[in-house]
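>>> Task: produce atomic coordinates for the following.
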Amino acid sequence: MTAPPAHEPHGGALGSRLNWLRAAVLGANDGIVSTAGLVVGVAGATGARDALLTAGLSGLLAGSLSMAVGEYVSVSVQRDSETAALATEKQELHESPEAELDELTALLTARGLTPGVAREAAEQLTERDALRAHARVELGIDPDDLTNPWHAAWASFLAFTVGALLPLLAIVLPPASLRLWITVGSVLTALTLTGWWAARLAAAPAPRATLRTVAGGALAMAVTYAAGSLLGVAGV
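Here you go, the predicted model:
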């Protein structure tokens, strides 16, 4: 058997870290786009700094809390599923250990080991820790590294908040004559970086992914600014 290439992630801990990085990048991207769309839309209707700050802060808090709650709920469901699968596997190991040994042997054979080597490996793994062996080989779960809903919630909250702060500060700090252009420029620059980094983490073509990210953010700002301008003209 040959070793995996150095550039390929291997091991549960590394895969988990990559998942967190992807979640952080996507959370920051959501914070940038949603808050930018909100404050640019308000800027289309009014240039009052107080209104822009209020709208931006409201969007930041609502978005970050929504992301945190959604991530907590979804990851809690995933953890519950993992825990239930481990409990079922533990019961099966207790009730029919020979059948489970045969199953582990078949799984290792399917991965490319010869039947004799697979049987020997299954026996050694079972003797060392049967539940951990089945969890990793059969279920793809690391019992020592189950998903944590609180970690996921805090990561999403912080990532969204960091992303949302950019358009918020860009729209309220500069002079009125420059704030819109500075906001648009800084948002598009940030989206270029997050799009490129997300593509790198996913091993996808960076130019295409970056272009989609930037185009989506630009479209969101254009639509909300147009809507805000129409509402401002209408006196709403």
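>>> Only C-alpha atoms from now on, for both contacts and neighbour counts.
Fine.
>>> The chain: helices as residue ranges?
In the chain, the segments counted as helices under DSSP state H are 12-45, 49-95, 97-110, 115-134, 149-172, 179-201, 206-234.
>>> can you put the ones you listed in TSV and add distance to A3 and mean neighbour count?
What follows is the helices of the chain, written out as TSV (distance: least, C-alpha to C-alpha, whole Å; neighbours: other C-alpha atoms under 10 Å):
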stretch	distance to A3	mean neighbour count
helix 12-45	16	22
helix 49-95	29	17
helix 97-110	17	17
helix 115-134	18	17
helix 149-172	32	23
helix 179-201	21	20
helix 206-234	27	17
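>>> Dump the ones you listed into CSV; add distance to I141 as well.
What follows is those, written out as CSV (distance: least, C-alpha to C-alpha, whole Å):
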stretch, distance to I141
helix 12-45, 9
helix 49-95, 7
helix 97-110, 15
helix 115-134, 8
helix 149-172, 16
helix 179-201, 22
helix 206-234, 30
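>>> now the farthest one out in the protein, which residue is it?
Largest separation from the mean C-alpha position in the chain: G116, at 41.5 Å (C-alpha atoms, centre = their mean).
>>> residues contacting that one?
Residues counted as contacts of G116 (C-alpha atoms under 8 Å, 6 or more residues apart in numbering): none.
>>> If we use 10 Å, what do you get?
T105, T109, A122 (C-alpha atoms under 10 Å, 6 or more residues apart in numbering).
>>> Touching, the second one and A118? I think so.
Yes - T109 sits in contact with A118 when judged by C-alpha atoms under 10 Å, with a separation of 5.6 Å.
>>> Now show me the structure for the sequence below, then we'll compare the two:
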Amino acid sequence: MTHVDAETAHRGGRSQRMNWLRAGVLGANDGIISTAGLVVGVAAVGVSREPIVVAGIAGLVAGAVSMALGEYVSVSAQRDSERALLAEQQADLARDPEKECAELAAIYRHKGLSGDTAQRVAEELTAHDAYAAHVDAELGIDPDELTNPWHAALASAVAFTVGAVFPLVAILLAPDASLVPVTVVVVIVALVVTGTISAALGGAKRTTAALRLVAGGAAAMAVTWSIGQLLGLATA
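The predicted structure is shown next:
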């Protein structure tokens, strides 16, 4: 592997890790906001702490399972598509290797290499490992690093659960007279932290990202609290 290839692989691996981290932060945010909205809405009805905790735990479990299932289905579909493309590329190479070599040279000409250089690069890469060269240049896929849907599902479930723990702990530990205010404060702090981390990972403005998340979380809690209040009045 040349120095350039090693550097490209390093960037690709780092990019993949950053994507996983961002996905984890987003899953945690989902757990924070959805669980907070649920427990605040139930608390607004005026019930005791126990039903609120039960509702929060039920929401955590349901949300984590939903996240895991959705991620599993999504990643499985993506991996199936990638495998189909890889099989098609392998069949094309077996059927007409000269045509595939010409296509590879055309790709490198399009990237800025001269005709002679592009042809030489294509031939050398084809001689070394035709399959690897073509799937990298044409598809941008590494056959050895296809995302595992089980890993993705587990990561999503864990991230959601970690986020959901914050409002649940607030409900469990807050005084009876201030369940909702304490939960709101804890949720806002958690969203500021996760929003800052997400912005840092993505290179965005941290203040803007944190404010965006806080606004969304506050809106969700306000809506569910209002609905809980209305239901409480209707059943009083």
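>>> hmm, back to that, select, out of the helices of structure 1, the one closest to P143 of structure 1.
helix 115-134 (6.6 Å; C-alpha to C-alpha).
>>> Look up the average distance of that closest one to its aligned counterpart in structure 2.
Compared with structure 2 after the fit, helix 115-134 of structure 1 shows a mean deviation of 1.2 Å (mean C-alpha distance after the TM-score superposition for structure 1).
>>> Next: stretch 211-218 of structure 1.
Counting by mean C-alpha distance after the TM-score superposition for structure 1, stretch 211-218 of structure 1 comes out at 0.6 Å.
>>> against structure 2, where does that stretch fall?
The aligned range for stretch 211-218 of structure 1 in structure 2 is 211-218, by TM-score structural alignment.
>>> Repeat that for stretch 114-124 of structure 1.
With TM-score structural alignment as the criterion, stretch 114-124 of structure 1 aligns to 114-124.
>>> How far does the matching stretch sit from its chain's centre?
Centroid separation between stretch 114-124 of structure 2 and its chain, computed with C-alpha atoms, centre = their mean, to the nearest Å, is 38 Å.
>>> ok, so of the contacts of G116 of structure 1, who is nearest S34 of structure 1?
T109 (49.1 Å).
>>> Tell me which residues touch that closest one, please.
E103, P115, G116, V117, A118, R119, A122.
>>> Now with 6 Å, please.
P115, A118 (C-alpha atoms under 6 Å, 6 or more residues apart in numbering).
>>> Please apply the same query to R49 of structure 1.
Contacts of R49 of structure 1 (C-alpha under 6 Å, 6+ apart): V172.
>>> Which residue in structure 2 aligns with it?
Counting by TM-score structural alignment, the partner of R49 of structure 1 is R49.
>>> W20 of structure 1 too?
Taking TM-score structural alignment, the alignment pairs W20 of structure 1 with W20 from structure 2.
>>> And its match, how far from A152 of structure 2?
Noted for W20 of structure 2: a distance of 9 Å to A152 of structure 2, by C-alpha to C-alpha, to the nearest Å.
>>> before we move on, what about T161 of structure 2?
14 Å.
>>> same deal with D176 of structure 2?
Taking C-alpha to C-alpha, one finds D176 of structure 2 at 38 Å from A152 of structure 2.
>>> can you check I171 of structure 2 too?
29 Å.
>>> what do you get for A23 of structure 2?
Distance from A23 of structure 2 to A152 of structure 2, by C-alpha to C-alpha: 9 Å.
>>> T8 of structure 2: neighbouring residues, count only.
12 (other C-alpha atoms under 10 Å).
>>> likewise T147 of structure 2?
15.
>>> and it, what does it touch?
T147 of structure 2 neighbours (C-alpha under 6 Å, 6+ apart): none.
>>> Which residue of structure 1 is paired with it in the alignment?
Using TM-score structural alignment, T147 of structure 2 sits opposite T147 in structure 1.
>>> Quick check, G41 of structure 2 in contact with W225.
Yes - here G41 of structure 2 reaches W225: they are 4.3 Å apart, a contact under C-alpha atoms under 6 Å.
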